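Participant: Quick one: sequence plus predicted model below, questions after.
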Amino acid sequence: MAWVYLFVAAALEIGWAVGLKYSHGFTKPLPSVLTVVAMVLSLVLLAMAVRTLPIGTSYAIWTGIGAVGTAVLGIALFSEPVTAWRVLFLLLIVGGIAGLKVTA
């Protein structure tokens, strides 16, 4: 169950990171509230996951999934640039996440 908590926490991290963009510096009420709720839930689920999973592995996976997911949504939603280097480094993060999962 800890892995489920961790992956949902990571998905919520993506949500709050993208929510920061939509909240326009916390000036828009609904996106701001949703962003803060996602932040809190993400941290609570991460805390639940680290009850049984190693903190180093959990945190690295949480931030890695959040970084990759946020970058992908930045490309899809906000027309951020797609370059070969960016894709390569995102794939390296994914490889690191997979390696941590396999060895945990």
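Facilitator: Perfect, I can see it now.

Participant: Only C-alpha atoms from now on, for both contacts and neighbour counts.
Facilitator: Noted.

Participant: list the contacts for the most centrally placed residue in the chain?
Facilitator: Nearest to the geometric centre of the chain sits residue 66, at 1.8 Å (CA atoms, centre = their mean). By CA atoms under 8 Å, 6 or more residues apart in numbering, the contact set of residue 66 is 10-11, 13-14, 17.

Participant: Now tabulate these in a markdown table and tack on secondary structure.
Facilitator: Shown next, in a markdown table, are the contacts of residue 66 (DSSP: H, G, I helix; E, B strand; the rest coil):
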| residue | secondary structure |
| --- | --- |
| 10 | helix |
| 11 | helix |
| 13 | helix |
| 14 | helix |
| 17 | helix |
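
Participant: then this one, side by side with the first:
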Amino acid sequence: MDWFLLIIAGFCELGFIAFVSKAQSSGKRWYSLIAMAFVLVSITILSIVTKTVPLGIAYAVWTGIGAISSVAYGVLVLKESFNWLKGLFVLMIIAGVVGLRLFGEG
């Protein structure tokens, strides 16, 4: 259950990124408020998860999910460029997150 919550917390980072982007492009303050709500939920869930998952592993997984989802959002929604090097580094983040999940608690 804790790993599921950690994944939810990571994807709340995507909500934060999406609404910060909306706030910047539109100038509407309520997008900023929604972004702040997403980041508060994300950090709250992260703090709950760290009671059972080691802090270093939880933080690395949380930031990894946030980084990967923000790259995907940038490429798919904001039409940012994507090349093989960017893809390689995203795969390296994924490998690190999976490795920490598989071998980090031993």
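Facilitator: On my side now, so go ahead. Source: prediction; values computed, not measured.

Participant: Got a TM-score for the pair?
Facilitator: Once the chains are laid over each other, their TM-score by TM-score structural alignment, normalised by the length of structure 1 reads 0.94; 104 aligned residues with a CA RMSD of 1.5 Å.

Participant: related to what we said a few turns ago, from residue 65 of structure 1, how far out is the nearest residue to the residue nearest to the centre of structure 1 once chain neighbours are set aside?
Facilitator: Of all residues not flanking residue 66 of structure 1 in the chain, residue 14 sits nearest, at 4.9 Å (CA to CA, 6 or more residues apart in numbering). According to CA to CA, to the nearest Å, residue 14 of structure 1 stands 8 Å off from residue 65 of structure 1.

Participant: and what of residue 12 of structure 1?
Facilitator: Using CA to CA, residue 12 of structure 1 is found at 10 Å from residue 65 of structure 1.

Participant: same thing with residue 95 of structure 1?
Facilitator: Counting by CA to CA, the gap between residue 95 of structure 1 and residue 65 of structure 1 amounts to 11 Å.

Participant: Same drill for those two, tell me which one is more crowded.
Facilitator: Between residue 95 of structure 1 and residue 65, residue 65 has the larger neighbour count (other CA atoms under 10 Å), namely 23 against 13.

Participant: Comparing the helix or strand encompassing the more buried one with structure 2, how large is the average distance?
Facilitator: If you go by DSSP states H and E, residue 65 of structure 1 is part of helix 55-78. Taken over the aligned residues, the distance from helix 55-78 of structure 1 to structure 2 averages 0.4 Å (mean CA distance after the TM-score superposition for structure 1).
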